[in-house]
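# whatever this is, show me its structure:
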Amino acid sequence: MRLPLLITLLLTALPAVGQELRIPPVDYPVLPASATSAAGFVPAGWRIEQQLSGDLNGDKRDDLVLVLRQQDPRNIVVHDGFGISPLDSNPRLLAIALATQDGYALAAQNHTLITRHEAPNLSDVFEDGAGVSIVRGTLRTTLFFFSNAGSWSTGSASFTFRWQDGAFALIGYDRSSLMRNSGQTEDLSINYSTRRVRHAEGSTDADRETVRWETLTSPRRWTLETVGDGSSFEPLADAEGG
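Take a look at the predicted model:
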């Protein structure tokens, strides 16, 4: 059975030749519970990499979405091996704050969905991708995957979240992959609200694709907090352990 694209890319990450690549550990800050502006949520040593506004909870007020990135020079790793050097492994924080009468109240902060850049043969999943967007009242995060060695796979994965029951629930997952050597394509689209799953396989050399549908049988529900690392997320995982 072929491994999912994201797992394949991670398993083929190559260590630096001639030395062990040491990625410094990070202590993630706890963001303020409220602030009057975006700047109020930015901890010392971090910066705003992306900022969006839009209504996420249906109250007709613009909420705030921030992607924060640490600015610690110790996380910029220089090595003499294969791949990207220096490697900027500074991690990111996704922060969502809902509009209030006095400013914004923090609804969620997450540092796992946007994978930290730790492998020199893999692209930065956020920098080279579509990033974060607000689409019809939902929050969408898209990660891009490309390996310059160890795998022919390239592709992207999008996570769509909706604010409901006090959390950002995963309602949609879309993954596309391409084998650059063969031209084979695979697409997976899951609607967690309707429990419908679409699988499609094709080729860049042909107009036709093979499509099959299935229905999720697992009752498992995902949220921004339970998805974990977006690169290793198993979208069809069963209810075991959940």
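# going by C-alpha atoms from here, please, whenever you check contacts or count neighbours.
OK.
# just the helices in this structure please.
Counting by DSSP state H, the chain has helices at residues 5-11, 224-227.
# which one, of the ones you listed, ends up nearest to Asp102?
Proximity to Asp102, assessed across the helices of the chain by CA to CA, is greatest for helix 224-227 (25.8 Å).
# so which elements touch the closest one?
If contacts are counted by 3 or more CA pairs under 8 Å, 6 or more residues apart in numbering; DSSP states H and E, helix 224-227 sits against strand 167-179.
# which elements pack onto the strand it packs on?
Against strand 167-179 (3+ CA pairs under 8 Å, 6+ apart) you get strand 153-164, strand 184-191, helix 224-227.
# just checking, what packs against the longest one?
What that stands for is strand 153-164. In terms of contacts (3+ CA pairs under 8 Å, 6+ apart), strand 153-164 is packed against helix 5-11, strand 138-146, strand 167-179.
# burial check on Thr112, number of neighbours?
Other residues lying near Thr112 total 19 when counted by other CA atoms under 10 Å.
# ok, it to Ser231 distance?
Plainly put, Thr112 is 9 Å away from Ser231 if you go by CA to CA, to the nearest Å.
# now do Ile171
Ile171 is 18 Å from Ser231, by CA to CA.
# next, the structure of the following sequence, for comparison with the previous one:
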Amino acid sequence: MRQLITTIFLLTLNFVCGQEFTYPSIINQGKDIDSFIPNGWTLLDSTRGDLNNDNQNDLVLIIQYKDSVTLINNEFDYKDTVLTQPRILIILFQNKETNQYQLLEQSNSFILNHDNPEMEDPYQDISISNGFLKIDFQISMNMDGWGMSNNSYKFRYQDNQFVLIGADYNSVNQCSRETEDRSYDFLTQKVKVAKGTIESKKKEIEWWTIDIKELKTIKTFKQPFTWEVEKGFYL
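All right, here's what the predicted structure looks like:
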């Protein structure tokens, strides 16, 4: 079906603004993980690795609010409320001289919340490998699901920001047994599309060019599944 019904209607239009809830500002410098977790928040996930080629062990955290809060959705004149535990992505560089961590990035929107009880938690994993930060999501229904998709985003630190250089989309339709894999290289502006079925290893491969005016960053790519990278297809 059409990109999992446009990724469950853009994850129920997950851009939200709160009534009383406000996101905290993460401190600029600290000595360890606990230093960057505000009161009322808890560590959801973390990973270490060198992100800026200085042979230091940088740190990426995902923290989650301990309590559930009600947020209001105002996208596209569609108003609803969701009960969720907000999340924050934190990227820290290690300073080899001071042995302290320095805040490089805080995103209050890129890590998807688990705000739909009929879906599995969309967040899957973060990892650092060869200087790249990879963030993985999965869209899957708990019961009577007809499809599932996985999205991975790969960021590289350049020009003092985290630039999205690649992304992968993999989907399977449990009814038709059809699969579709898309691999994007935003540096070359190429996409590889492979279509097939669960039963067969053989896939139909196509390559085409996409028109990217400007590379996305964590700051400008606010949230997964909201960028119409191709007509009718959202990353």
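# for Ile171 and Ser231 of structure 1, indicate the residue with more neighbours.
Taking neighbours as other CA under 10 Å, Ile171 of structure 1 and Ser231 compare with Ser231 leading, 24 against 20.
# distance-wise, check the equivalent of the more buried one over in structure 2 relative to Ile128 of structure 2.
When structure 2 is aligned by TM-score structural alignment, Ser231 of structure 1 is paired with Phe225. In this view, Phe225 of structure 2 and Ile128 of structure 2 are 22 Å apart by CA to CA.
# Val193 of structure 2: how many residues sit nearby?
Residues lying near Val193 of structure 2 (other CA under 10 Å) number 19.
# list the contacts for it?
Going by CA atoms under 8 Å, 6 or more residues apart in numbering, Val193 of structure 2 touches 180-183, 205-207.
# 6 Å - rerun?
Shown in contact with Val193 of structure 2 (CA atoms under 6 Å, 6 or more residues apart in numbering): 181-182, 205-206.
# can I assume Tyr153 of structure 2 is in contact with Tyr169?
No - if you go by CA atoms under 6 Å, Tyr153 of structure 2 and Tyr169 don't touch, sitting 9.1 Å apart.
# number of residues surrounding the equivalent of Ile212 of structure 2 over in structure 1?
Aligned counterpart of Ile212 of structure 2 in structure 1: Ser218 (TM-score structural alignment). Neighbour count for Ser218 of structure 1, taken as other CA under 10 Å: 12.
# and for Val42 of structure 1?
22.
# equivalent analysis for the one 4 residues further on, please.
Around Trp46 of structure 1 there are 18 other residues, counting by other CA under 10 Å.
# what residue of structure 2 matches up with it?
Matched to structure 2 by TM-score structural alignment, Trp46 of structure 1 sits across from Trp41.
# quick check: chain neighbours aside, which residue is closest to its match?
Tyr65 (4.4 Å; CA to CA, 6 or more residues apart in numbering).
# one more: Asp88 of structure 1?
That would be Ile76: by CA to CA, 6+ apart, it lies 4.4 Å from Asp88 of structure 1.
# coming back round to it: save the helices and strands packed on strand 153-164 of structure 1 as TSV, and put in distance to Glu225 of structure 1 too.
Shown next, in TSV, are those (distance: least, CA to CA, whole Å):
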stretch	distance to Glu225 of structure 1
helix 5-11	19
strand 138-146	14
strand 167-179	8
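# so which of these comes closest to Leu122 of structure 1?
Leu122 of structure 1 sits nearest to strand 138-146 of all those, at 5.8 Å, using CA to CA.
# for the closest one, packing partners?
In terms of contacts (3 or more CA pairs under 6 Å, 6 or more residues apart in numbering; DSSP states H and E), strand 138-146 of structure 1 is packed against strand 131-135, strand 153-164.
# matching residues in structure 2 for it?
Mapped onto structure 2 using TM-score structural alignment, strand 138-146 of structure 1 spans residues 132-140.
# go on, stretch 171-178 of structure 1?
The aligned range for stretch 171-178 of structure 1 in structure 2 is 165-172, by TM-score structural alignment.
# roughly how far is that stretch from the heart of the chain?
12 Å (CA atoms, centre = their mean, to the nearest Å).
# mean deviation, that stretch versus structure 1?
Following superposition, stretch 165-172 of structure 2 is found to deviate from structure 1 by 0.4 Å on average (mean CA distance after the TM-score superposition for structure 1).
# give me the contact list for that stretch.
Taking CA under 6 Å, 6+ apart as the rule, stretch 165-172 of structure 2 contacts 147-155, 178-186.
# now with 7 Å?
Contacts to stretch 165-172 of structure 2, defined as CA atoms under 7 Å, 6 or more residues apart in numbering, come from residues 147-156, 178-187.
# show the buried residues in the residues you listed.
Buried members of these, scored by 16 or more other CA atoms under 10 Å, are 147-156, 178-186.
# Glu118 of structure 2 versus Cys17 of structure 2, what's the distance?
Remark: distance between Cys17 of structure 2 and Glu118 of structure 2 (CA to CA) = 22 Å.
# what sits closest to Ser107 of structure 2 if chain neighbours are left out?
Computed as CA to CA, 6+ apart, the closest residue to Ser107 of structure 2 that is not its neighbour in sequence is Leu89, at 5.1 Å.
# who's sitting farthest from the centroid in structure 2?
Glu97 (31.7 Å; CA atoms, centre = their mean).
# all strands for structure 1, in order.
Assigned by DSSP state E, the strands in structure 1 fall at 34-35, 46-54, 63-70, 76-77, 87-88, 92-99, 104-110, 131-135, 138-146, 153-164, 167-179, 184-191, 196-203, 209-215.
# tabulate those (JSON lines), appending distance to Leu6 of structure 1.
Shown next, in JSON lines, are the strands of structure 1 (distance: least, CA to CA, whole Å):
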{"stretch": "strand 34-35", "distance to Leu6 of structure 1": "35"}
{"stretch": "strand 46-54", "distance to Leu6 of structure 1": "24"}
{"stretch": "strand 63-70", "distance to Leu6 of structure 1": "22"}
{"stretch": "strand 76-77", "distance to Leu6 of structure 1": "23"}
{"stretch": "strand 87-88", "distance to Leu6 of structure 1": "20"}
{"stretch": "strand 92-99", "distance to Leu6 of structure 1": "19"}
{"stretch": "strand 104-110", "distance to Leu6 of structure 1": "20"}
{"stretch": "strand 131-135", "distance to Leu6 of structure 1": "17"}
{"stretch": "strand 138-146", "distance to Leu6 of structure 1": "7"}
{"stretch": "strand 153-164", "distance to Leu6 of structure 1": "9"}
{"stretch": "strand 167-179", "distance to Leu6 of structure 1": "9"}
{"stretch": "strand 184-191", "distance to Leu6 of structure 1": "12"}
{"stretch": "strand 196-203", "distance to Leu6 of structure 1": "16"}
{"stretch": "strand 209-215", "distance to Leu6 of structure 1": "21"}
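# that's all I had, so thanks and see you.
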